[in-house]
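Asker: Quick one: sequence and predicted model below, then my questions.
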Amino acid sequence: MINANTRIEAVIMDQLTESQLLKQLNQYSQEMEQFSRDTREFALAVKAYNQLLDPLNVRDELRLVNQLGRPLTNAELAKLILAARDGKDVFQALIE
């Protein structure tokens, strides 16, 4: 687990590769499952996970979820986040 003081600073979106982003998403997902919702660790994991999602438009994400008929995996989210960050069409990101 990343120290609470460095958790947010450690996430430098413009420098993350897809594999690094996926690793971060998986780590925070695991922490959210591991810790009780009333703990500081859970709150920090949620905050960091949500920060990773910042480049992605919520409407685009919801539209994709509706079209797929299931939640997005972290691997799919990583592709979408990077596409949004880089100004690319997020709907094409899952096809490529």
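Answerer: Nice, I can see it. Residues are numbered from 1 along each chain as shown.

Asker: C-alpha only now, for contacts and for neighbours.
Answerer: Will do.

Asker: thinking Leu22 is in contact with Asn74, fair?
Answerer: Yes: counting by C-alpha atoms under 8 Å, Asn74 is a contact partner of Leu22 at 6.3 Å.

Asker: Mind checking which of those two has more residues around it?
Answerer: Leu22 (20 against 16; other C-alpha atoms under 10 Å).

Asker: Next up, the contacts around the more buried one.
Answerer: Asn74, Ala75, Ala78 (C-alpha atoms under 8 Å, 6 or more residues apart in numbering).

Asker: so which helix or strand takes in it?
Answerer: Taking DSSP states H and E as the definition, Leu22 sits inside helix 18-34.

Asker: Heading C-terminal from that helix, find the next helix or strand.
Answerer: Counting by DSSP H and E, what follows helix 18-34 is helix 40-53.

Asker: Tell me how many other residues crowd Glu33.
Answerer: If we define neighbours as other C-alpha under 10 Å, then Glu33 has 12 of them.

Asker: any idea how far it lies from Phe42?
Answerer: 8 Å (C-alpha to C-alpha, to the nearest Å).

Asker: got another, please set it beside the one above:
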Amino acid sequence: MAQSPPPRYSFAELIEELREAAEEIAPELNGIRAEETLEGESAQMIEEMADALKRIANGAPRPQELARAALEGKAPLKPIGSPKNTVVKLQKPRR
């Protein structure tokens, strides 16, 4: 009897796993942010492609343009995780 293959990860699961891996490895890479790692960029690329495919599947106009934009991968990298060294100052209004 043939075994069935194990279930595949969903887009969301893959993205989450890659982002977690990026956050784990980034502290070991001097000055490289999590979103700049191979795992971080891969997570964003998968997210962008999944979004484009969903929009195309839902009948978005100009599907070829959506596909081209996703394949180019030129969107700015989105930060991963929460900011660690952020200082927020409350400004008082001048009188």
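Answerer: Cool, got the structure. Note that this is a predicted model, so its numbers are computed, not measured.

Asker: now what about the TM-score between them?
Answerer: Superposed pair, TM-score by TM-score structural alignment, normalised by the length of structure 2: 0.34. Supporting alignment: 51 aligned residues with a C-alpha RMSD of 3.8 Å.

Asker: CSV please, covering the contacts of Leu22 of structure 1 and showing distance to Leu64 of structure 1 and secondary structure.
Answerer: Below are the contacts of Leu22 of structure 1 laid out as CSV (distance: C-alpha to C-alpha, whole Å; DSSP: H, G, I helix; E, B strand; the rest coil):
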residue, distance to Leu64 of structure 1, secondary structure
Asn74, 14, helix
Ala75, 14, helix
Ala78, 14, helix
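
Asker: out of the residues you listed, who's nearest Tyr28 of structure 1?
Answerer: Relative to Tyr28 of structure 1, the closest of those is Asn74; by C-alpha to C-alpha it sits at 10.4 Å.

Asker: Now the element after the lengthiest helix in structure 2, going C-ward?
Answerer: Longest helix in structure 2, counting residues (DSSP state H): helix 38-57. Under the assignment DSSP H and E, the closest C-terminal helix or strand after helix 38-57 of structure 2 is helix 63-72.

Asker: Identify each buried residue in that following helix, please.
Answerer: The neighbour-count check on helix 63-72 of structure 2 (16 or more other C-alpha atoms under 10 Å) flags Leu66, Ala67, Ala70 as buried.

Asker: For those residues, could you give me a markdown table that also reports distance to Glu20 of structure 2?
Answerer: Compiled in a markdown table, the buried residues of helix 63-72 of structure 2 are given as follows (distance: C-alpha to C-alpha, whole Å):
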| residue | distance to Glu20 of structure 2 |
| --- | --- |
| Leu66 | 28 |
| Ala67 | 27 |
| Ala70 | 23 |
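
Asker: from those residues, which is closest to Ala21 of structure 2?
Answerer: Looking across the buried residues of helix 63-72 of structure 2 and measuring by C-alpha to C-alpha, the closest to Ala21 of structure 2 is Ala70, at 22.7 Å.

Asker: For the closest one, which non-adjacent residue is spatially closest?
Answerer: Met49 (5.4 Å; C-alpha to C-alpha, 6 or more residues apart in numbering).

Asker: so who does that neighbour touch?
Answerer: With C-alpha under 8 Å, 6+ apart, Met49 of structure 2 has these contacts: Ala67, Ala70, Leu71.
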